[in-house]
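Mind looking at a prediction? Sequence and model below.
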Amino acid sequence: MFFDSLQDLWRIAVIGVLTYALLVAVLRSSGERTLAKMNAFDFVVTVALGSTLATILLSRDVTLSEGLAALVLLVVLQFVATWLSVRSGKIRHLLKSAPTLLVRDGRMDEEMMRRQRVTANEVLQAVRSQGIGDLGLVAAVVLETDGTFSVITNQNAGEHTALSNVQGT
């Protein structure tokens, strides 16, 4: 129950070091976007990588070469999906959500907040975290695709805002 054999522990240690080193190398070579803040698609890939790594380490039925092939395949698929989403609006729409406008000109959009399951307190906290005490000073609050809030003040809004691809504009 607590210990089967020293050979099993050595196997886990050797495979773990080799797999970890390769995973780091593959992720580093795949580019900064792979390691950026995550949206839902990136989260799924990350969970799949973790699950695959655990399987490689703990399952005797999976050889090191099979496990490494699975890790490389997941990273390549993530790279291809990201590459395609940059070049195709349809693919981008399938894989990634669009940012959502929650506040415009100091007024909360209750419907958009409800759709995104965001409370007024969460929006106000995001505004306060930017050092703004009055919602009337806010041109926009955007729920970004990675779950963070962007707060744009009236002073910084300007004529050409970055709200062109935001849902609710």
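Nice, thanks for sending it over.

make it CA atoms for all contacts and neighbour counts henceforth
Fine.

which residues of the protein fall in helices?
Along the chain, counting by DSSP state H, helices occupy 6-29, 40-58, 64-87, 89-95, 110-116, 120-129, 154-157.

got a list of what N39 touches?
K96, T145, D146, G147 (C-alpha atoms under 8 Å, 6 or more residues apart in numbering).

Of those residues, grab the buried ones for ChimeraX.
Selecting only the buried entries of the contacts of N39 in ChimeraX, with 16 or more other C-alpha atoms under 10 Å as the criterion:
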select :96,145,146
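
Return the residues in contact with the residue sitting nearest the centre point of the chain.
With distances taken as C-alpha atoms, centre = their mean, M38 lies nearest the centre of the chain, 0.9 Å away. M38 makes contact with D146 under the criterion C-alpha under 8 Å, 6+ apart.

take a look at this one as well, against the first:
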Amino acid sequence: MFGTETSGVIQPIVGIALSYLAVILFSRIAGLRSFTMLSGYDFAATIAIGSLLASAAIGALPLWSGLAAIAGLLAVQATVSLARRQSWGHALVDNKPLLLMDGTEVLRENLSRAGLIEDDLASQLRAAGATSGEDVRAVILETSGDVSVILGEGGFDRLDPLIARGVRR
């Protein structure tokens, strides 16, 4: 019915549609955490799912194999999420947030440990609206790789314990 040129166009369209619907179904089953970027493993899983989805959609990987791999990856991600609820799983999977700036003090050793330089820190301070070091209470490199800039007076020791929990000094 379709010539080879037409089927070459239809196959990716059908593949994309089926893959997209399958990912929606899988994410509904796996829950809201499926595509969050809260940690490094979340980021890696999201990239891997996107790669598998694209490979299956364009026919570089058989569609059903790609969908099975995505389902398997989401199952592993759900298992890791369950393990994180236990102290051993949390310690195994997650990095701890790292304090980069305590009040006006730049923690250069922590910047170096994180692979950052002061220019990176300055960029984050500007983006947060700091006009001087005096505006900063703390700067924290989060487990997701995001940088949190907490503005206000005082230093890290004046933060609410909930906010400071788990942060390496």
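Right, received. Where do you want to start? Since this is a predicted model, take the numbers as computed values, not measurements.

What is the nearest of the contacts of N39 of the first structure to V17 of the first structure?
The closest of those to V17 of the first structure turns out to be D146 (C-alpha to C-alpha; 31.0 Å).

That closest one -> the second structure?
Correspondence of D146 of the first structure to the second structure, assessed by TM-score structural alignment: S144.

I'd assumed V147 was in contact with Q124 of the second structure.
Yes - look at Q124 of the second structure against V147 with C-alpha atoms under 8 Å: they come within range, at 7.1 Å.

Closest one of the contacts of N39 of the first structure to V80 of the first structure?
Of these, the one sitting nearest to V80 of the first structure (C-alpha to C-alpha) turns out to be K96, at 14.0 Å.

Distance of A83 of the second structure relative to A48 of the second structure?
A83 of the second structure sits 20 Å away from A48 of the second structure when distances are taken as C-alpha to C-alpha, to the nearest Å.

whoops, L32 of the second structure was the one
Between L32 of the second structure and A48 of the second structure the computed distance is 17 Å (C-alpha to C-alpha).

neighbour-wise, which of these two wins?
Using other C-alpha atoms under 10 Å as the criterion, L32 of the second structure and A48 rank with A48 on top: 15 against 9.

Let me know how buried V147 of the second structure is, in neighbour terms.
Look at V147 of the second structure: counted by other C-alpha under 10 Å, it has 20 neighbours.

wait, isn't it in contact with I140?
Yes - V147 of the second structure is within contact range of I140, at 5.7 Å (criterion: C-alpha under 8 Å).

residues touching S132 of the second structure, list them.
Per C-alpha under 8 Å, 6+ apart, neighbours of S132 of the second structure: none.

Which residue in the first structure aligns with it?
Correspondence of S132 of the second structure to the first structure, assessed by TM-score structural alignment: D134.

contacting residues for Q130 of the first structure?
Q130 of the first structure neighbours (C-alpha under 8 Å, 6+ apart): V151.
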